[in-house]
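Student: when you get a sec, could you give me coordinates for this:
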Amino acid sequence: MTPSVRRRPLQVQWRRSLAAGSVAVVLVAGIGAVSAGAAQAAPARTLSAAPVAADTGARITAETKVGANAVDITIASPSLGKSVKARILLPKNWTRGAQATWPVLYAFHGGQDDYTSWARNTDIEAWALKYNVIVVMPEGDDGSYTDWYNYGKGGTPKWETFHTAEVRQLLERNYGAGALRAAIGNSSGGAGAISYAARHPGLFKYAASLSGILSMRSIGMPAMLMFTNASNGQDPFAIWGIPWADDANWAAHDPYSLAPKLRGTGIFFSSGTTGRPGPGDPDVAPWDIGLLSEIAIGANTREFKKRMDALNIPHTAHIYGDGRHNWPAWIREAGFIWPTLMQSIGARKV
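Tutor: Coordinates of the predicted model:
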């Protein structure tokens, strides 16, 4: 979380009890940095030909061209109970209705951000245009990349179903997305990428996490995650359940617990450790939340690496020193792993 993150009022009765854990408050993680707004998009238009729906009935209701090779789509999602957007970057040789298929990269955003985050903060469109790849950046809201537990009742929002089933099927049935997929995410989006890869073996050839929490049940982490979501105006107990009381559901979504299921998937994860600014970071006070949060995430990342080493699961880790929980660090890490992501899904340079 950085000073540019949009702050939302707490809307839950018990927020003060969570705030009592002041250390957890300071070390809160899973928040993506937000920069200047995106360029004004053209008005959305209804598609002339009826797009093919997903198995759940999710459907594309509008498409807006926002760049030479970029479109925003509006998805009416039964899994979410509302309509949200996704941005799609299409390869140069893409044509509607073609019989060919293209490899796909999913780019997941962090908390208090949206589907435009990667496009606003990086040169992902330029990176993508160098390859014959489709890049999809779906809305993740503050959904924590999971189907919400809702005190054991289930129901909406089902963010995992939205991403892994609805968005996937809509891309495959309407934009020529193929079966070779990879995922990258920053902050909570990074945790989502690794969690999805473990919970859906074979879905992704490669998954990359940039400063994501990869050991959710470590000491202090449940409090951090709950406070983060409470600060977003949510009931955090509704997401994965109550820690300890609903530990089985927490474990079922925890990359550390799910690590054995990552065997066979290419894995990359990175984070800072020192709590000091890195190259390109703003000049902020030592107690800046973006610096302090990366200390906690760095320790968490080291714990996850030990788990992967113990299981003898191949992976690439870059646990660096200086670097804030913000885009300058994530741009460097994304640039480093981008060629590997492209190679893993057979995306050729053009």
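Student: CA only for contacts and neighbour counts going forward, please
Tutor: Fine.
Student: quick one, strands of the stretch 151-300 of the chain?
Tutor: For the stretch 151-300 of the chain, the strands defined by DSSP state E, counting those that start in this stretch occupy 177-186, 206-210, 266-271.
Student: as TSV, those with mean neighbour count and distance to residue 88 would be great.
Tutor: Formatted as TSV, the strands of the stretch 151-300 of the chain follow (neighbours: other CA atoms under 10 Å; distance: least, CA to CA, whole Å):
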stretch	mean neighbour count	distance to residue 88
strand 177-186	25	11
strand 206-210	30	19
strand 266-271	25	23
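Student: the structure of the following sequence is requested for comparison with the preceding one:
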Amino acid sequence: MKIRIGFILFFCIALNVNASSVDTLVVFSKAMNKEVKNVIIKPDSYTSSGQDYSVVYLLHGAGGNHRDWLGKVPDIKRYADIYNVIIVCPDGSKTSWYFDSPIDPKMQYETYMSQELVPAMDKKYNTKTTKKGRAITGLSMGGHGAFYLAFKHSNIWGAAGSMSGGVDFRPFPKNWDIPERLGSYAENKEVWETNTVINMVHLINSKSLKLVFECGVDDFFYDGNQRLHEKLLERNIPHDYTQRPGKHDWNYWDNAIKYQMLFFDDFFNE
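Tutor: Model (predicted):
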């Protein structure tokens, strides 16, 4: 009897630690003519009726998928509870870069994210359906993607973040399948220049988009992030930028997401 009571107590404690729930939402993309999987993390307080929830879209990096964040940083389930938000982890393919490829019809992820996934989320779940209730962030390729999408669609997302983001991929003209998405840099320079985040600052309306980003000083993307920070300063665009010791790895992103979730919580509740 004592053993059984102890087991039940342990089981109840375990449930309380991971109180949030996880779904997989499959969305058919008309733009790409394929199904796309998305991990959905709902807070413990979520019910099918009642209050509407703010949503954080959390993007993976190159080579990853929609399960990366949940598998590598299981604490994101706890953050859904702490901040009482829904967290969405879309599958951005291994190397989509979250834009619409001009040469690959199966890689139309700007359209998917902005025109297909967001409406599907708002239809399926109790979400706040204005930009004041949406934020987007990601790591590496996903950091580029979050800024790219938010800069171009500030009517959808009110806050955006980037962690070790590839905010200027021009110094890496042969890496991460970018030539397969945009064509070679030598032959398609204008397309590369148009689609790299650091050249999209002119799209930002500083009054309509809250920005937070960071990068480790030992990261190969550090120089690009530093230059983006300086460019935003020159244009008097408000933003939070942090640099700290760290490399391009999950140890860094496990720590970084804590600060970004706090930033988004402030935005949702201001």
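Student: TM-score them against each other, please.
Tutor: The TM-score (TM-score structural alignment, normalised by the length of the second structure) is 0.84; 246 aligned residues with a CA RMSD of 2.0 Å.
Student: is residue 241 of the first structure in contact with residue 154, as I believe?
Tutor: No. Applying CA atoms under 8 Å as the test, residue 241 of the first structure and residue 154 come out as separate, 10.5 Å apart.
Student: the more surrounded of the two?
Tutor: The neighbour count for residue 241 of the first structure versus residue 154, taken as other CA atoms under 10 Å, is higher for residue 241 (21 against 13).
Student: residue in the second structure paired with the more buried one?
Tutor: Aligned by TM-score structural alignment, residue 241 of the first structure pairs with residue 183 of the second structure.
Student: how about the helices in the first structure?
Tutor: Using DSSP state H, the helices found in the first structure span residues 15-19, 22-26, 117-121, 124-129, 159-161, 168-174, 188-199, 221-231, 247-251, 255-258, 289-310, 327-344.
Student: which stretch among the ones you listed comes nearest residue 95 of the first structure?
Tutor: Evaluated with CA to CA, these place helix 168-174 nearest to residue 95 of the first structure, the distance being 10.9 Å.
Student: what would the strands of the stretch 151-300 of the first structure look like in TSV with distance to residue 111 of the first structure?
Tutor: Below are the strands of the stretch 151-300 of the first structure laid out as TSV (distance: least, CA to CA, whole Å):
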stretch	distance to residue 111 of the first structure
strand 177-186	9
strand 206-210	13
strand 266-271	17
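Student: switch the helices of the first structure over to TSV; also include distance to residue 71 of the first structure.
Tutor: TSV is the format used below for the helices of the first structure (distance: least, CA to CA, whole Å):
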stretch	distance to residue 71 of the first structure
helix 15-19	39
helix 22-26	38
helix 117-121	12
helix 124-129	11
helix 159-161	21
helix 168-174	12
helix 188-199	21
helix 221-231	30
helix 247-251	36
helix 255-258	32
helix 289-310	32
helix 327-344	21
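Student: make JSON lines from these and add distance to residue 180 of the first structure and mean neighbour count to it.
Tutor: Converted to JSON lines, the helices of the first structure look like this (distance: least, CA to CA, whole Å; neighbours: other CA atoms under 10 Å):
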{"stretch": "helix 15-19", "distance to residue 180 of the first structure": "42", "mean neighbour count": "14"}
{"stretch": "helix 22-26", "distance to residue 180 of the first structure": "39", "mean neighbour count": "17"}
{"stretch": "helix 117-121", "distance to residue 180 of the first structure": "21", "mean neighbour count": "20"}
{"stretch": "helix 124-129", "distance to residue 180 of the first structure": "15", "mean neighbour count": "17"}
{"stretch": "helix 159-161", "distance to residue 180 of the first structure": "19", "mean neighbour count": "21"}
{"stretch": "helix 168-174", "distance to residue 180 of the first structure": "11", "mean neighbour count": "19"}
{"stretch": "helix 188-199", "distance to residue 180 of the first structure": "13", "mean neighbour count": "28"}
{"stretch": "helix 221-231", "distance to residue 180 of the first structure": "32", "mean neighbour count": "24"}
{"stretch": "helix 247-251", "distance to residue 180 of the first structure": "28", "mean neighbour count": "16"}
{"stretch": "helix 255-258", "distance to residue 180 of the first structure": "22", "mean neighbour count": "22"}
{"stretch": "helix 289-310", "distance to residue 180 of the first structure": "24", "mean neighbour count": "22"}
{"stretch": "helix 327-344", "distance to residue 180 of the first structure": "8", "mean neighbour count": "18"}
